[in-house]
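Peer 1: below are the sequence and a predicted model; questions follow.
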Amino acid sequence: MIVKICGLRSLTAAQTAAQAGTDWIGFVFASSRRRIDPASAALISTSMVGPVKVGVFVNQPLNEVREIADLCRLDYIQLHGEESPDYSRSLNRPVIRACRVDSAFDPEQWAAYPADYLLFDTFVPGQAGGTGTAFDWREACSRIRQSRQKFLVAGGLTPENVADAIRILNPDGVDVSGGVETAGVKDPDKIRRFIAAARTAAERMQSC
């Protein structure tokens, strides 16, 4: 079970996540209240040993994404916009493709997209991600499980509900940002509790 703590903007928060056992850490380079400038992200990234580094982008120029990926030593590029399959292939890095889930969602539409992981997130008109709202896991479960690609789940996850998301959807990973914040700032206690809850839920799934 991959646990990703996203929207990190400080070395302290990144270190807390790493010490608590996160697998991946994420930096948002798209327009967002959690956006971090590339230079600051690079300082954090180069100080961290262990966690996989992910950069989040939305419809940004290919050269810009490549430059940031090199500067920050990103392991994965996470795409949240209308980036084409050719765009994804041109990155020459592993890709996570965000897919927004609504009542008409069909994972088959992403079956041919060149991505290493799909990220199922809540559809909210006008927002590319980071909504803080969970989609209906039970309603979407049968469709999501038809996906032939590895996938992560995001959207409204918290230390209190991540175990339910794992139990219902059985994802390859979970991705959280706002659910481990207090007043818009990463909360060390919530980070620790989220990771612990995800690990416990994953262990229970394996023992079934």
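Peer 2: Good, I have the coordinates.

Peer 1: for the rest of this, base every contact and every neighbour count on C-alpha atoms.
Peer 2: Noted.

Peer 1: look up how far residue 174 lies from the closest residue in space to residue 187 that isn't next to it in sequence.
Peer 2: Once flanking residues are discounted, residue 187 sits nearest to residue 181: 4.9 Å by C-alpha to C-alpha, 6 or more residues apart in numbering. According to C-alpha to C-alpha, to the nearest Å, residue 181 and residue 174 sit 16 Å apart.

Peer 1: before we move on, the earlier item: so the residue nearest to residue 187 makes contact with residue 189?
Peer 2: No. Using C-alpha atoms under 8 Å, residue 181 is not in contact with residue 189; the gap is 9.4 Å.

Peer 1: who has more neighbours out of these two?
Peer 2: More crowded of residue 181 and residue 189, by other C-alpha atoms under 10 Å: residue 181, with 17 against 14.

Peer 1: nearest residue to residue 15 in space, please, no chain neighbours.
Peer 2: Nearest-residue entry for residue 15: residue 48, 7.5 Å, with adjacent residues in sequence omitted and distances by C-alpha to C-alpha, 6+ apart.

Peer 1: ok, how many other residues are close to the one you found?
Peer 2: Using other C-alpha under 10 Å: residue 48 sits among 16 other residues.

Peer 1: isn't it up against residue 17?
Peer 2: No. Counting by C-alpha under 8 Å, residue 48 does not reach residue 17; the two are 10.7 Å apart.

Peer 1: quick one, what contacts residue 165?
Peer 2: Counting by C-alpha atoms under 8 Å, 6 or more residues apart in numbering, residue 165 touches 137, 153, 157.

Peer 1: and the comparison structure, right after this:
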Amino acid sequence: MPAEITRIKICGLRGADAAVAASNAGADFLGFNFVEGVRRQLHPDQGAQIVARYKRDRDDSNTPGLVGLFRNQNASWVNETSASAGLDYVQLCGDEDDDYIAQMQLPIFRQVRVKQGTIAIELAKIVTPHLEADRIVILDHYSEVSHGGSGLSFDWAAAEGVANRDRVMLAGGLNPENVGSAIAQLSPWGVDVASGVETEGVKDPDRIRAFISAIQNA
């Protein structure tokens, strides 16, 4: 059976209007990407401005956690950027080790990229230490050329018995059309979407609302 509540993260937001639409539709987390060189990259000033406008315009009946995405960037810079933007969480998408993570000043989302051929018992061994350290885990598709937000999924069988653990979120290739099937198969604690709620590379408020509605009706 699906989990009673499936947490929802809308990621790769580049504008306040889309963030407001996601928040007002019932998202639990909003993601802002500060990773260098990716299509959805925000510079620190951009991110701070978007978050400030979002907080001004949102309906305060729902206040999602604000997540900044980073990858192998200077720890002090990550902390400074997160503070200036008023974020609540840091999502680490690279090879950051425990010494690096210990320098973070906010709670952690940890991206785990799932390689082809991975089986559930192997994935559980990777995920468990992060959960024991009170991190939220994002299970995403592995690619040598992309570090998330690719719109590609991994074999969901690898996440059987893993995605339904507390603080584990399923990502990779989700959209309004298939998220219900993902929930039926895996009962994930949460789901994370970026490209699946875009039209021609831009966040689409209608697809955001459709994605959240599909989850709520799953």
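Peer 2: That came through, no problem. No experiment lies behind these values; they were computed from the predicted model shown.

Peer 1: TM-score for these two?
Peer 2: Laid over one another, the chains give 0.89 as their TM-score (TM-score structural alignment, normalised by the length of structure 1), with 199 aligned residues with a C-alpha RMSD of 1.6 Å.

Peer 1: restricted to strands, list the contacts of residue 165 of structure 1.
Peer 2: residue 153 (DSSP state E).

Peer 1: which one (most neighbours) among the contacts of residue 165 of structure 1?
Peer 2: Neighbour counts for those peak at residue 153, which has 28 neighbours (criterion: other C-alpha under 10 Å).

Peer 1: which position in structure 1 pairs with residue 217 of structure 2?
Peer 2: With TM-score structural alignment defining the correspondence, residue 217 of structure 2 maps onto residue 200 in structure 1.

Peer 1: the spatially most central residue of structure 2 and residue 211 of structure 2, how far apart?
Peer 2: Geometric centre of structure 2, nearest residue: residue 192, 4.6 Å, by C-alpha atoms, centre = their mean. Residue 192 of structure 2 sits 10 Å away from residue 211 of structure 2, going by C-alpha to C-alpha.

Peer 1: likewise residue 158 of structure 2?
Peer 2: 23 Å.

Peer 1: ok, the two, which is more surrounded?
Peer 2: Neighbour totals were compared for residue 158 of structure 2 and residue 211, and residue 211 leads with 26 against 20 (other C-alpha under 10 Å).

Peer 1: test my guess that the more buried one contacts residue 178.
Peer 2: No. Judged on C-alpha under 8 Å, residue 211 of structure 2 makes no contact with residue 178 at a distance of 9.2 Å.

Peer 1: which outside residues touch stretch 155-162 of structure 1?
Peer 2: Outside of stretch 155-162 of structure 1, the residues within contact range by C-alpha under 8 Å, 6+ apart are 121-122, 129-135, 165, 174-176, 178-180, 190-191, 193-195, 197-198.

Peer 1: and the top helix by length along structure 1, how far out from the chain middle?
Peer 2: Longest helix in structure 1, counting residues (DSSP state H): helix 188-207. Average the C-alpha atoms of helix 188-207 of structure 1, do the same for its chain, and the two points are 16 Å apart (C-alpha atoms, centre = their mean, to the nearest Å).

Peer 1: which other helices and strands contact it?
Peer 2: Here helix 188-207 of structure 1 touches strand 2-5, helix 11-20, helix 162-169, going by 3 or more C-alpha pairs under 8 Å, 6 or more residues apart in numbering; DSSP states H and E.

Peer 1: the same query, at a cut-off of 10 Å, please.
Peer 2: strand 2-5, helix 11-20, helix 162-169, strand 173-176, strand 181-182 (3 or more C-alpha pairs under 10 Å, 6 or more residues apart in numbering; DSSP states H and E).

Peer 1: which parts of that helix are buried?
Peer 2: Within helix 188-207 of structure 1, the residues scored as buried using 16 or more other C-alpha atoms under 10 Å are 188, 190-199, 201-202.

Peer 1: can you check stretch 131-139 of structure 1 too?
Peer 2: Neighbour-count burial for stretch 131-139 of structure 1 flags 131, 132, 133, 134, 135, 137 (criterion: 16+ other C-alpha under 10 Å).

Peer 1: hang on, the last one packs against residue 144?
Peer 2: Yes. Applying C-alpha atoms under 10 Å, one finds residue 137 of structure 1 in contact with residue 144, separated by 9.1 Å.

Peer 1: what residues do the two have in common as contacts?
Peer 2: Residues touching both residue 137 of structure 1 and residue 144 by C-alpha atoms under 10 Å, 6 or more residues apart in numbering: 101, 153, 169.

Peer 1: what sits against the aligned residue in structure 2 for the first one?
Peer 2: Read that as residue 101 of structure 1. Superposed on structure 2 with TM-score structural alignment, residue 101 of structure 1 falls opposite residue 114. Listed by C-alpha under 10 Å, 6+ apart, the contact partners of residue 114 of structure 2 are 123, 138-143, 153-156, 158-159, 172.

Peer 1: who touches both of residue 211 and residue 178 of structure 2?
Peer 2: Listed contacts common to residue 211 of structure 2 and residue 178 are residue 196; contacts here mean C-alpha under 10 Å, 6+ apart.
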